[in-house]
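J.: the following block contains a protein sequence and its predicted model.
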Amino acid sequence: MQLLQVVCLLSSRQFMETSRYVLFAHMLINDTLQILSSVLLFLCVMAQVKFAVVLCVPLLVISTATFQNTTLILAAMSLERYVAIFYPLQRPAAWRSERIWIMVVSLWFISFVFPIIEFALKSGNPAVLGLTTPVLCKATTINSSLIQTLFRAAVSVLFFAVVAFIILFTYVRILLETRKLRQDRLSVRRAMHTVLLHGFQLLLCILAFTSPITESLVVLHTVWTREDIAFFNYFCFILVPRFLSPLIYGFRDQVLRSHMVKNFLFCSKNIKPFFKH
């Protein structure tokens, strides 16, 4: 689904000349990288596969950066709806379609800076001796020092606090605007609902940090193994929010939905049967 939507967005000039579609394509690409990297790391941890630190660190950086980048994209998409409602004719230069790539590059830069700084800090784990040391690739193994734990917690709180404030601010402003406008209320209400969905997605991302609490509760009330509990948390708090993005935006947008249907029908007509009667 995500790959189909990315192809539809990148293949149409109409979408690439609209800021919100560019940000949506950026979100799909980011979520795809997040799913691929996190699934690979999760399967390696579950199978107890160890490999060199030099291979583990880039995977952890990509997984962490794309996870944090999701929240930044939600904030950017909420601000884009805010700008579209309050500045429909004279948009700021940074939010125009020909310059939105500056915003996209900035989001990627910010999301990668903090994980790199975290991994650059010295690890307190004596088992990690060098770049060729085989380790179980997870963040608690590589980043086990106290300063790295505090840095990771501070960055997470900062990211989610800033994004939550932006989403709440844009939602309240758009909500107040619906009471003032007598015309074009439909587009304003759609923008308000979109921002509300951004808040719901942010809540799902925040729930990923509650995995230690949910693991404790599940252990007390069920007889699940540790592997089953880890898979439950990973599926509910990592995979599900990423799969919701194409469903929320892809099927709610009539233009993108119709374009996807046309591409799907075109591809299905071009598929020739392997066996001929």
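T.: Yep, it's here. It should be emphasised that the depicted structure is a prediction, and the values quoted were computed from it without experimental measurement.
J.: switch to C-alpha atoms for all contacts and neighbour counts from now on
T.: Will do.
J.: what residues sit buried inside the strand or helix carrying residue 164?
T.: Using DSSP states H and E, residue 164 maps to helix 146-180. Neighbour counts over helix 146-180 (16 or more other CA atoms under 10 Å) mark 148, 151-152, 159-160, 163-164, 166-171, 174-175, 177-178 as buried.
J.: helix or strand right after it?
T.: Following helix 146-180 in sequence, per DSSP H and E, is helix 185-206.
J.: after that following helix comes which helix or strand?
T.: Trace forward from helix 185-206 with DSSP H and E and the next one is helix 211-221.
J.: which other residues reach that next one?
T.: 224, 229-230, 233 (CA atoms under 8 Å, 6 or more residues apart in numbering).
J.: buried ones only from these, please, as a PyMOL command.
T.: Buried residues among these (16+ other CA under 10 Å), as a PyMOL selection:
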select buried, resi 229+230+233
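J.: can I get the contacts of helix 211-221 in JSON lines with distance to residue 239 and secondary structure?
T.: Formatted as JSON lines, those follow (distance: CA to CA, whole Å; DSSP: H, G, I helix; E, B strand; the rest coil):
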{"residue": "224", "distance to residue 239": "20", "secondary structure": "coil"}
{"residue": "229", "distance to residue 239": "15", "secondary structure": "helix"}
{"residue": "230", "distance to residue 239": "12", "secondary structure": "helix"}
{"residue": "233", "distance to residue 239": "9", "secondary structure": "helix"}
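J.: next, the one to line up against it:
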Amino acid sequence: MADNNSVNNVFLQRPNDRMIIVQILVIIFLCINMLLILTFIKKESFHTSARYILFSVTLLSDSLLLFVSDILVILTYFQFAIQVWLCIIITIFVVMYTFVTPVTLTAMTLERYVAICMPLRHGQLCSARSTMYCILIIHGVSSAPCIIILSMFFASASLNFYKQSMICSVEAFTLYRWQDHVRSAVFQFYFLIMGITIAYSYVQIMKVAKAASGEKKKLTHKGLKTVILHAFQLLLCLVQLWCPVIETAALQIDFRLFINLRYSNYIMFSIAPRCLSPLIYGLRDENFFLVLKSLMPTSSCSK
């Protein structure tokens, strides 16, 4: 394993074009997400619809996570050390919101399942009030991995460790190999539960689609496409949960491989999944697209 000096040297020798590419992508996706959040705020009817409320949660979660993770990338790139207590706060935020988006996507899939397979109960189960409770549950479920990781750290770290400054990362709180195994097991457990939930919802919607006809059939097929897109986005988000395990194995082989792999993983599994939500609802959803179009400068000039 590389020592601290080699770590610093490799980071400092990384080409600037990588950092520029990351910053451009982050800025673009943050601007798109902010525009979609503004679209949600503008239309009052969206405020009473479960799927649009949950969609706004994913937008906020993705935007906050992109912003904070990008700050960590910049701090790491320039080898800027911060106090451990501040790193703990940032880690709580990053780990929790890493899970908020996939858990919310699972909730959105269940909302489509209820809408198509249980239409008579949809108004009751997916009301605005129920959705607010669901958001609280989502954040509670998403905070569990963070609690587990930090609990293991607090039980193992000495008091002197808290007085140090460090290059902040989630891996910094994994002091022993067994902690890494526990973290990996928790992440895979979440992957399994969310994967089963989406697969079950898809199968049930497929059964309704086969038995439906006319307008109902068109609605169910649209629901199936939405579930498939959710599944693909969820897969990208959940692969991110496996990245630390893969990166740790790469670090044992070669440090440059580790750096290249971490950069690629950040682009594909941290940034890319955060741009799919706009495609799923911002462009595919007719109601949302019309409101979004009305906010465009070209639409206001044509009136």
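T.: Happy to help now that I have it. Predicted, not measured: the structure shown is a model, and the values here were computed from it.
J.: could you dump the contacts of helix 211-221 of the first structure to a markdown table with distance to residue 105 of the first structure?
T.: Output for the contacts of helix 211-221 of the first structure, formatted as a markdown table (distance: CA to CA, whole Å):
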| residue | distance to residue 105 of the first structure |
| --- | --- |
| 224 | 43 |
| 229 | 36 |
| 230 | 33 |
| 233 | 31 |
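J.: just the closest of the contacts of helix 211-221 of the first structure to residue 205 of the first structure, please.
T.: Proximity of the contacts of helix 211-221 of the first structure to residue 205 of the first structure (CA to CA) peaks at residue 233, which lies at 11.8 Å.
J.: now the alignment partner in the second structure of the closest one, nearest residue through space, not along the chain?
T.: Correspondence of residue 233 of the first structure to the second structure, assessed by TM-score structural alignment: residue 265. In space, and not counting its chain neighbours, residue 265 of the second structure is closest to residue 243: 6.9 Å by CA to CA, 6 or more residues apart in numbering.
J.: ok, the aligned residue in the first structure for residue 68 of the second structure to residue 147 of the first structure distance?
T.: Superposed on the first structure with TM-score structural alignment, residue 68 of the second structure falls opposite residue 37. Counting by CA to CA, to the nearest Å, the gap from residue 37 of the first structure to residue 147 of the first structure is 25 Å.
J.: residue 53 of the first structure now?
T.: Here residue 53 of the first structure is placed at a distance of 20 Å from residue 147 of the first structure (CA to CA).
J.: check residue 246 of the first structure too.
T.: 37 Å.
J.: contacting residues for the residue nearest the centre of the first structure?
T.: Nearest to the mean C-alpha position of the first structure, counting by CA atoms, centre = their mean, stands residue 70 at 3.0 Å. For residue 70 of the first structure, the contact set (CA under 8 Å, 6+ apart) comprises 27, 30-31.
J.: that older thread, so which of the contacts of helix 211-221 of the first structure is the closest to residue 136 of the first structure?
T.: Using CA to CA, the contacts of helix 211-221 of the first structure come closest to residue 136 of the first structure at residue 230, 15.4 Å.
J.: trace residue 19 of the first structure over to the second structure, please.
T.: When the second structure is aligned by TM-score structural alignment, residue 19 of the first structure is paired with residue 50.
J.: tell me how many other residues crowd its match.
T.: Residues near residue 50 of the second structure, counting by other CA atoms under 10 Å, number 25.
J.: same check, this time on residue 54 of the second structure
T.: Counted with other CA under 10 Å, residue 54 of the second structure comes out at 21.
J.: so which bits of stretch 87-104 of the second structure are buried?
T.: 87-88, 90-104.
J.: so which of these sit within helices?
T.: 87-88, 90-104 (DSSP state H).
J.: what does residue 187 of the first structure correspond to in the second structure?
T.: In the second structure, residue 187 of the first structure lands on residue 219 (TM-score structural alignment).
J.: got a list of what that match touches?
T.: residue 116 are the contacts of residue 219 of the second structure under CA under 8 Å, 6+ apart.
J.: how much space separates it from residue 169 of the second structure?
T.: Where residue 169 of the second structure is concerned, residue 219 of the second structure sits at a distance of 44 Å (CA to CA).
J.: go on, residue 147 of the second structure?
T.: Relative to residue 169 of the second structure, residue 147 of the second structure is positioned 16 Å away (CA to CA).
J.: more neighbours: the two, which one.
T.: More crowded of residue 147 of the second structure and residue 169, by other CA under 10 Å: residue 169, with 17 against 14.
J.: which residue in the first structure aligns with that one?
T.: By TM-score structural alignment, residue 169 of the second structure lines up with residue 138.
J.: now do the contacts for that match.
T.: 41, 45, 56, 60.
J.: now check the second structure for the residue matching the last one.
T.: Matched to the second structure by TM-score structural alignment, residue 60 of the first structure sits across from residue 91.
J.: my read is that that match contacts residue 170, right?
T.: Yes: here residue 91 of the second structure reaches residue 170: they are 6.0 Å apart, a contact under CA atoms under 8 Å.
J.: how many other residues sit next to the corresponding residue of the second structure for residue 2 of the first structure?
T.: In the second structure, residue 2 of the first structure lines up with residue 33, judged by TM-score structural alignment. Per other CA under 10 Å, the neighbour tally for residue 33 of the second structure reads 23.
J.: out of everything not next to it in sequence, what's closest to residue 33 of the second structure?
T.: residue 59 (5.9 Å).
J.: helix/strand/coil for the match of residue 2 of the first structure?
T.: In three-state terms, and counting by DSSP: H, G, I helix; E, B strand; the rest coil, residue 33 of the second structure is helix.
J.: residue 263 of the second structure versus that one, what's the distance?
T.: From residue 33 of the second structure to residue 263 of the second structure the distance is 23 Å (CA to CA).
J.: then residue 226 of the second structure?
T.: In terms of CA to CA, residue 226 of the second structure sits 30 Å off from residue 263 of the second structure.
J.: now residue 56 of the first structure: closest residue in space that isn't a chain neighbour?
T.: Once flanking residues are discounted, residue 56 of the first structure sits nearest to residue 137: 5.5 Å by CA to CA, 6+ apart.
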